[in-house]
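Chemist: based on what follows, work out the 3D shape:
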Amino acid sequence: MSDTRWPGWGFTHTQFSADDGDPAAVAAVGEAVEAEPMVQAQAIMGWGVDNPEPSPGRYDFRSLDRRMEFIRRSGGLPVIVLCCAPDWMKGGADGETDWDRLEDAPLPEHFADFAALSATVAERYPYVRHFVVWNEFKGFFDDELGRWDARSYTDLYNLVYDAVKSVDPAKQVGGPYIEFASRPPGSPGTSEYLQGPWGAVDQRSIDAFVYWNLSRKGADFVAVDGHASITQGAPDEFTAVGKFAAVTTWLRTMVTVPVWWTEWYVEPSEPSWSPEHRIALRVAAMIELASSGAETVLYWNPRQYGPECVECLWTNTWDPGGGRTLPFLDELQRFAASFPPDAQRRKMELDEGLLGLESDRARVIVNTTDEWVDAFVDGRRLEWGPYETRWFPLDGSWSGASKSWSR
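Modeler: Below you'll find the predicted structure:
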């Protein structure tokens, strides 16, 4: 039976995730994730999963099965990303896998073969309701014309859409999973209307999205991704994350289906920044995404390189004593519980330096400065330390700060 819960906040599994390693560490992560179940996405090839069809009609789903089992065991709402293609679909040798060619697109003569593989995946995991077609237009850039080959991608998308729907019309299919890249305003080739203090979107991304949107057979949701960075023209990192709200708002004028962010990044992350600063920036980005109406937001889970990886969700399950959850997992789970897509989500009117979001379940307020900030919220005088993030349940209490501070 299909899962009928609404997708919301969650993360994407990458090469080094939590489905393998020390059994105790794997179990610890699974229990932590299950405590507040979220969306969990996985590609069908790459990012921790082997070639699912090394030769035509010969399947190997062992590694994908293991990932999907972890998702089920930890209570996740599963999403499958239909990327990438076996080598024989893109001109490679039958029975071989060249991982350097992972991001090559299938050849047009094999689009139908990839659609058939997508249908096989949909049949194998009948409990999966949501499918994203491809990843960031990988392999679909026309070097000669210097633009995205939206026509070829859309041809592939339409075949995959039909194939998955033929398995079960209730399954949800979306795309185009294109990156809304941006540069400083006024840069050659940037949009004249989709821009702001955060930067300006590359017109080629907009053109590719519009072509797909006009030529697609159908879509149950739209999926995009992007980076927010001071290198794209923003004067500071907290201004940069306004890009997520601007792009989401524009997308909602183009479509009536839900908007998904399948990846989102805030860059750079300066070595001198404190852990609180890095988390505050990510919380600010999530506030922009939620308040502008993004229904599903997936965090790209980075590889855990050290014991204090602020951007990571848990420590490496292969390390002794691994599988320890990290603070940002708590922030992500709080967003999942407090700001689901079916909740009314509103930005709060706060003093300068504070950014807040509220729903009928909770409030989160983050200090975007490196100074102590005093503010009145609902008649109460409160203090925030530099880059402090605080959570407040809407039950009359003013507890729940995600970090304690002292002067």
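Chemist: all contacts plus neighbour counts: C-alpha atoms, from now on.
Modeler: OK.
Chemist: please, where are all the strands along the stretch 151-300 of the chain?
Modeler: With DSSP state E, counting those that start in this stretch as the criterion, the stretch 151-300 of the chain has strands at 172-179, 182-183, 190-196, 199-202, 221-229, 259-267, 296-300.
Chemist: quick one: contacts for the closest residue to residue 87 other than its chain neighbours?
Modeler: The spatial neighbour of residue 87 that comes closest, neighbours along the chain excluded (CA to CA, 6 or more residues apart in numbering), is residue 97 at 5.9 Å. Listed by CA atoms under 8 Å, 6 or more residues apart in numbering, the contact set of residue 97 reads 51, 54, 86, 87.
Chemist: kindly report the same for residue 50.
Modeler: Taking CA under 8 Å, 6+ apart, one finds 44, 60, 61, 63, 64 in contact with residue 50.
Chemist: you'd agree it is in a strand?
Modeler: No. If the criterion is DSSP: H, G, I helix; E, B strand; the rest coil, then residue 50 is coil and not within a strand.
Chemist: check the gap between it and residue 60 for me.
Modeler: 8 Å (CA to CA, to the nearest Å).
Chemist: cool, residue 1 as well?
Modeler: For residue 1, the distance to residue 60 - CA to CA - is 24 Å.
Chemist: if you count what's nearby, which of those two comes out ahead?
Modeler: residue 60 (14 against 7; other CA atoms under 10 Å).
Chemist: to compare against the first, here's another:
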Amino acid sequence: MGRHGWKSGAGRWRLTALLGVGVAALALILTVITTLPEGKGDTTGTTRDGDKVHGTPEVPGKTGPDVGWGFTHTRYSADQGEDGATKKVESLLSDKKRSVPQNQHIMGWGAGNPEPVKGRYDFSELDSRIDFIRRTDGTPVITLCCSPDWMKGGKPGADNTDWSKGALETAPEPEHYKDFAKLAGTIARRYPDVKHFIVWNEFKGFWSNEKGRWDYEGYTELYNLVYKELKKVDKDIMVGGPYLVMDSVDPRDTEESSDTLKGPWGRVDQRIIDAFDYWNKNKAGADFVVVDGSSYTRDDDMIPDEFGATDKFTAVSRWVRKQTGGLPLWWAEYYVEPGDSNDDRDGWAERHRVAVQASGMIAMAKGGVSSGFYWNPQNRGRACAGCLWSSTQLGDGGRELPMLELVERFGDAFSPGTRFQRVSVAADDRPNVKVLADGEDLLVVNTLDRTISAKVDGKRFDMAGYEVKWLRR
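Modeler: All right, here's what the predicted structure looks like:
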């Protein structure tokens, strides 16, 4: 669930060989670079009132707490690869009926260390992703995770970044919370068209072995500093958290599990609920709420089956919205297939995978979710289970795959604010189909691996095994 992110490319600071420059002169240049005032180490972009602004967006960023249904960029994405393939994806996304929300982390998952040394910035890879989102007319979202090494006890410098698990799984040390908030503000000023920011990812590094629970006090302190800093940059910026993983266990497992947030699909870990409650009561503010998680249990059990397990999304979503007084709810990641958070799949056919994903999205929508981000498992090979497009690292890549069609069409049909309507389903079809409808669109999912004749919304029609069917009402 975002735990296996990795950076793409080196993103390191380098000095080009300077012909004719003596040792003393070179030393002077190095001294100037390393002592530039904060915010002046990166010389790309234009200058406005002393703040670095990357690019000149033609239109302002979308405001409001909801952005709709989109996806998150991961290590290999379409901002890099074969020219023909990347152009295909750009055209694909630009030709969509709506602006597709696209989320990018500031470090990892395709972005290098943004501040290798305090006050010195390297936004080259983050720039590349934001530029791609702009070229494809997407709504940009930035996740403020993870943090430079020097903020968490490591050595400064891009060359010292440890891109093993520790680089993305370690939180800033408390004495550097303000430094991280300052970095968040610098990023917000650099991309003035980005109006939506998520604070951190899955409480990474905030587990306390000593207490045997999440360090929700530490996360909330970091969140509040970032929230205030972003609002100082622009009061219209939308900020959300806490991006907790809503882990669940077998419904018969009562140890450290909830007695209230439960269902046939399982029980949510009580320690997660405790962390959420603390953040919710002590946050400086929030424009939207962020969670993530899987329909299956921590032991990869899908209860009662892969389709029935998605009911968890409805139950958790309703609970979160009730706790926050109805704040807009985002799922930053959502998983329905064991292994899909690290691409270690069990061999589902793509039609099966798409059908269960559609069931999960229906369940979230029924729970009042307004925005969700599909974690795109893009890789460099030909086989890529669940990818949105074929790999742009290949000359013939960049082709639209079924999952992108689902995400795009779902977002177009059921945008934020959609009023869902009841749908009549024949009694003998109710166990076999999942449905969602508004006044214009009807989505029907066959949960069986065989052809059925279904009667939905007063109409009878045939559906192939695991078919996802869209109808106009």
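Chemist: work out the TM-score between the chains.
Modeler: With the length set by TM-score structural alignment, normalised by the length of the first structure, the two chains reach a TM-score of 0.94; 394 aligned residues with a CA RMSD of 1.5 Å.
Chemist: from the contacts of residue 97 of the first structure, list the buried ones, please.
Modeler: Burial by neighbour count, judged by 16 or more other CA atoms under 10 Å, picks out 51, 54, 86, 87 from those.
Chemist: closest one of the residues you listed to residue 73 of the first structure?
Modeler: residue 51 (23.2 Å; CA to CA).
Chemist: need the contacts of residue 97 of the first structure in a markdown table (columns: secondary structure and distance to residue 195 of the first structure).
Modeler: Putting the contacts of residue 97 of the first structure into a markdown table (DSSP: H, G, I helix; E, B strand; the rest coil; distance: CA to CA, whole Å) gives the following:
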| residue | secondary structure | distance to residue 195 of the first structure |
| --- | --- | --- |
| 51 | coil | 40 |
| 54 | coil | 44 |
| 86 | coil | 38 |
| 87 | helix | 39 |
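Chemist: just the closest of those residues to residue 367 of the first structure, please.
Modeler: Looking across the contacts of residue 97 of the first structure and measuring by CA to CA, the closest to residue 367 of the first structure is residue 51, at 45.1 Å.
Chemist: what do we get in the second structure for that closest one?
Modeler: The alignment partner of residue 51 of the first structure in the second structure, by TM-score structural alignment, is residue 113.
Chemist: try residue 377 of the first structure
Modeler: By TM-score structural alignment, residue 377 of the first structure lines up with residue 456.
Chemist: that match contacts residue 424, correct?
Modeler: Yes. Judged on CA atoms under 8 Å, residue 456 of the second structure makes contact with residue 424 at a distance of 5.8 Å.
Chemist: these two: who's more crowded?
Modeler: Higher neighbour count among residue 456 of the second structure and residue 424: residue 456, with 19 against 13, using other CA under 10 Å.
Chemist: the closest residue to that one other than its chain neighbours: what's it in contact with?
Modeler: The shortest distance from residue 456 of the second structure to any residue other than its chain neighbours is 4.6 Å, reached at residue 425 (CA to CA, 6+ apart). Residue 425 of the second structure makes contacts with 455, 456, 457, 458, as judged by CA under 8 Å, 6+ apart.
Chemist: tell me, how many residues neighbour the aligned residue in the second structure for residue 136 of the first structure?
Modeler: Residue correspondence to the second structure (TM-score structural alignment): residue 136 of the first structure is matched to residue 202. Per other CA under 10 Å, the neighbour tally for residue 202 of the second structure reads 24.
Chemist: element containing residue 202 of the second structure?
Modeler: Of the helices and strands defined by DSSP states H and E, none includes residue 202 of the second structure.
Chemist: surely it and residue 241 touch.
Modeler: No. Residue 202 of the second structure is not in contact with residue 241 according to CA under 8 Å; the separation is 9.5 Å.
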